[in-house]
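Student: Quick one, what's the 3D model for this:
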Amino acid sequence: MKKPIQLRTVNVTRYIAPLREGGSLPALAEADDDFKYVLKFKGAGHGVKALIAELIGGEVARALGLPVPELVFANLDEAFGRTEADEEIQDLLQGSQGLNLALHYLSGAINFDPVVTDVGEKLASQIVWLDAFITNVDRTFKNTNMLVWHKELWLIDHGACLYFHHAFTDSDTQAKVPFALIKDHVLLPKATQLEQVDSEFKSILTDDVLQSTINLIPKDWLEWQDADQSPDEIRDIYFQFLKTRRDHSAIFLKQAQDARAAVV
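Tutor: Next up, the predicted model:
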């Protein structure tokens, strides 16, 4: 049996600058391991649900062997941000005390441009399958959420995936949704090997892998004021959603194939 997935925890020591291209005001920050991170705040936007999506989406991608910057839990001390002059940022920092999520900062990386960077058909198929599986609405021509770093493609920003959890009703039905928005995926035209990837990826995403990924979610991220379920029950709903979606991948696979046929 594989060793359970674990994430490092770092303490944020310096807020460097807001990254205002993100709607939830992520920031460039430094931690006590002397590395820089793109910090995502639980006090922003969709709150902990965006962090849960980022965590699950990123770690599912990593389990599948796709290049994702290291994710870490980032602890924000209660005193952090008191000297911040920008009131909006100060409120964000004060509302995000405790455990947040951060991605290793890829210094010097550039945004992926499909006109400039060619992506192989196998990798394109893998990324399209991933995004259809996790219902990621955010990998379009307008917003590719991919970087090129040291001549390699890296996947970032999975906070908009798993959108079923914003309503959190009838998750079994939601798990079997075809995901029509795959038609807008930036790599869809190159995704010629979806059936092969489907077989390979389903064999990787065993129940143990999915459960280990879900178990990473901190308990305090699952104490939702608007939910009747306990943290363990919420975890199980996430697990069942991913398990059902994996087992019914033919539904979203056909949607992606049909969408691709319409654009090539």
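Student: CA atoms for contacts and neighbours, from now on please.
Tutor: Will do.
Student: measure the residue most central in space within the chain to Asp34 for me?
Tutor: Centroid-nearest residue in the chain: His158, 2.5 Å away (criterion: Cα atoms, centre = their mean). Distance of His158 to Asp34, given as Cα to Cα, to the nearest Å: 25 Å.
Student: The residue nearest to the centre of the chain against Val60, yeah?
Tutor: No: at 10.4 Å, His158 does not count as touching Val60 under the criterion of Cα atoms under 8 Å.
Student: before we move on, the earlier item: just to be sure, the residue nearest to the centre of the chain is in a helix?
Tutor: No: counting by DSSP: H, G, I helix; E, B strand; the rest coil, His158 falls outside a helix, being coil.
Student: Please generate a structure for the following sequence too, so the two can be compared:
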Amino acid sequence: MNKIDIRTVNVVQYIKPLREGGSMPAIVKADDGFLYVLKFRGAGQGKKALIAELLGGELARAIGLKMPELVFMNLDDTFSKTEPDEEIQDLLKFSVGLNLGLHFLSSAITYDPLVSKIDALTASKVVVLDSIMSNIDRTAKNTNLLDWNNELWVIDNGASFYFHHNWSTYKNHLTRTFPLIKDHVLLDKATQLNEASKQIQAALTEEKIAEIIALIPEEWLQNDTDDLSPAQMRAAYLEYLKAKLAMIDSLVKEAEDAR
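Tutor: Just a heads-up that it's a prediction; the model follows:
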């Protein structure tokens, strides 16, 4: 089994904001010469959105979905000083340090359910995974999927794991299904949910999930407002994902019924 290795790069150029994203990510250039979509730790949902992005992206990759490379991105304080736009200036100022970048897929187009083609198994895997990680943001209004080189690529998993915004009640979420799956953009194409769930269970062993959770930088888990220590949070993410995989049949049935 390949060990996951996430590279760390430095931002060398801020190119432009992507204003269609609620958290205003940006296209930036790194010192490895590549372009990335930078997700800022100083944006609305802060470091928790980066954690959800990291976990969701690597879980998607582990089950065989196409996912752009994720990198940790160091941002220094020079960029905010030369930025004329006050809103962006503040975002850059509050995001100094370690952020998350997604390899920029040049000329990719947003997935369009009426035009883009997708096979049933891939659609089913995305639906089941989004049920597992309670991703509320993969709807027709905002698909968070890209069509690149005639393949479906999963992006933007930052709205997943919303239980982690209130650690005091996270255990309430362990036995819940995910009724919002009824709004999923790929639901009507997801006709192989049972096969997808089998493949997901085979890929997401406890060891694999623990390896993905171990990738979260310690500093992203340190918040004055949280009741749990970083080690307890890692244990809670593992507990949550194991609980969801244990009830995968209920999640599949819920998606089937919604379909």
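Student: Can you calculate the TM-score here?
Tutor: The TM-score (TM-score structural alignment, normalised by the length of structure 2) is 0.97; 259 aligned residues with a Cα RMSD of 1.1 Å.
Student: For structure 2, just list every one of the helices.
Tutor: 46-62, 78-82, 86-94, 120-132, 193-203, 206-213, 230-246, 248-258 (DSSP state H).
Student: which residues are in contact with the last one?
Tutor: Right, the one you point to is helix 248-258 of structure 2. Here helix 248-258 of structure 2 makes contact (Cα atoms under 8 Å, 6 or more residues apart in numbering) with 127-128, 131-132, 177-179, 181-182, 187, 193-194, 197.
Student: so how far does the longest strand seen in structure 2 sit from its counterpart in structure 1?
Tutor: The longest strand of structure 2 (DSSP state E) is strand 8-17. Superposed on structure 1, strand 8-17 of structure 2 shows a mean distance to its aligned partners of 0.4 Å (mean Cα distance after the TM-score superposition for structure 1).
Student: and that strand, what does it pack onto?
Tutor: Using 3 or more Cα pairs under 8 Å, 6 or more residues apart in numbering; DSSP states H and E, the elements in contact with strand 8-17 of structure 2 are strand 26-30, strand 70-75.
Student: Make a markdown table from these and add distance to Ala120 of structure 2 and mean neighbour count to it.
Tutor: What follows is these, written out as a markdown table (distance: least, Cα to Cα, whole Å; neighbours: other Cα atoms under 10 Å):
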| stretch | distance to Ala120 of structure 2 | mean neighbour count |
| --- | --- | --- |
| strand 26-30 | 32 | 20 |
| strand 70-75 | 26 | 22 |
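Student: In JSON lines: the ones you listed, plus distance to Phe104 of structure 2.
Tutor: Below are the helices and strands packed on strand 8-17 of structure 2 laid out as JSON lines (distance: least, Cα to Cα, whole Å):
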{"stretch": "strand 26-30", "distance to Phe104 of structure 2": "8"}
{"stretch": "strand 70-75", "distance to Phe104 of structure 2": "10"}
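Student: count of neighbours near Gln13 of structure 2?
Tutor: Neighbours of Gln13 of structure 2 under the rule other Cα atoms under 10 Å: 14.
Student: meant to ask about Asn166 of structure 2, not that
Tutor: 11.
Student: quick revisit: include distance to Phe40 of structure 2 and mean neighbour count when you put the helices of structure 2 into JSON lines, please.
Tutor: Shown next, in JSON lines, are the helices of structure 2 (distance: least, Cα to Cα, whole Å; neighbours: other Cα under 10 Å):
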{"stretch": "helix 46-62", "distance to Phe40 of structure 2": "7", "mean neighbour count": "23"}
{"stretch": "helix 78-82", "distance to Phe40 of structure 2": "13", "mean neighbour count": "14"}
{"stretch": "helix 86-94", "distance to Phe40 of structure 2": "7", "mean neighbour count": "16"}
{"stretch": "helix 120-132", "distance to Phe40 of structure 2": "23", "mean neighbour count": "23"}
{"stretch": "helix 193-203", "distance to Phe40 of structure 2": "30", "mean neighbour count": "17"}
{"stretch": "helix 206-213", "distance to Phe40 of structure 2": "20", "mean neighbour count": "16"}
{"stretch": "helix 230-246", "distance to Phe40 of structure 2": "20", "mean neighbour count": "17"}
{"stretch": "helix 248-258", "distance to Phe40 of structure 2": "32", "mean neighbour count": "18"}
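Student: for these, which one sits closest to Phe163 of structure 2?
Tutor: Comparing those against Phe163 of structure 2 with Cα to Cα, the closest turns out to be helix 230-246 (9.5 Å).
Student: what's the mean distance for that closest one versus structure 1?
Tutor: Relative to structure 1, helix 230-246 of structure 2 is 1.0 Å off (mean Cα distance after the TM-score superposition for structure 1).
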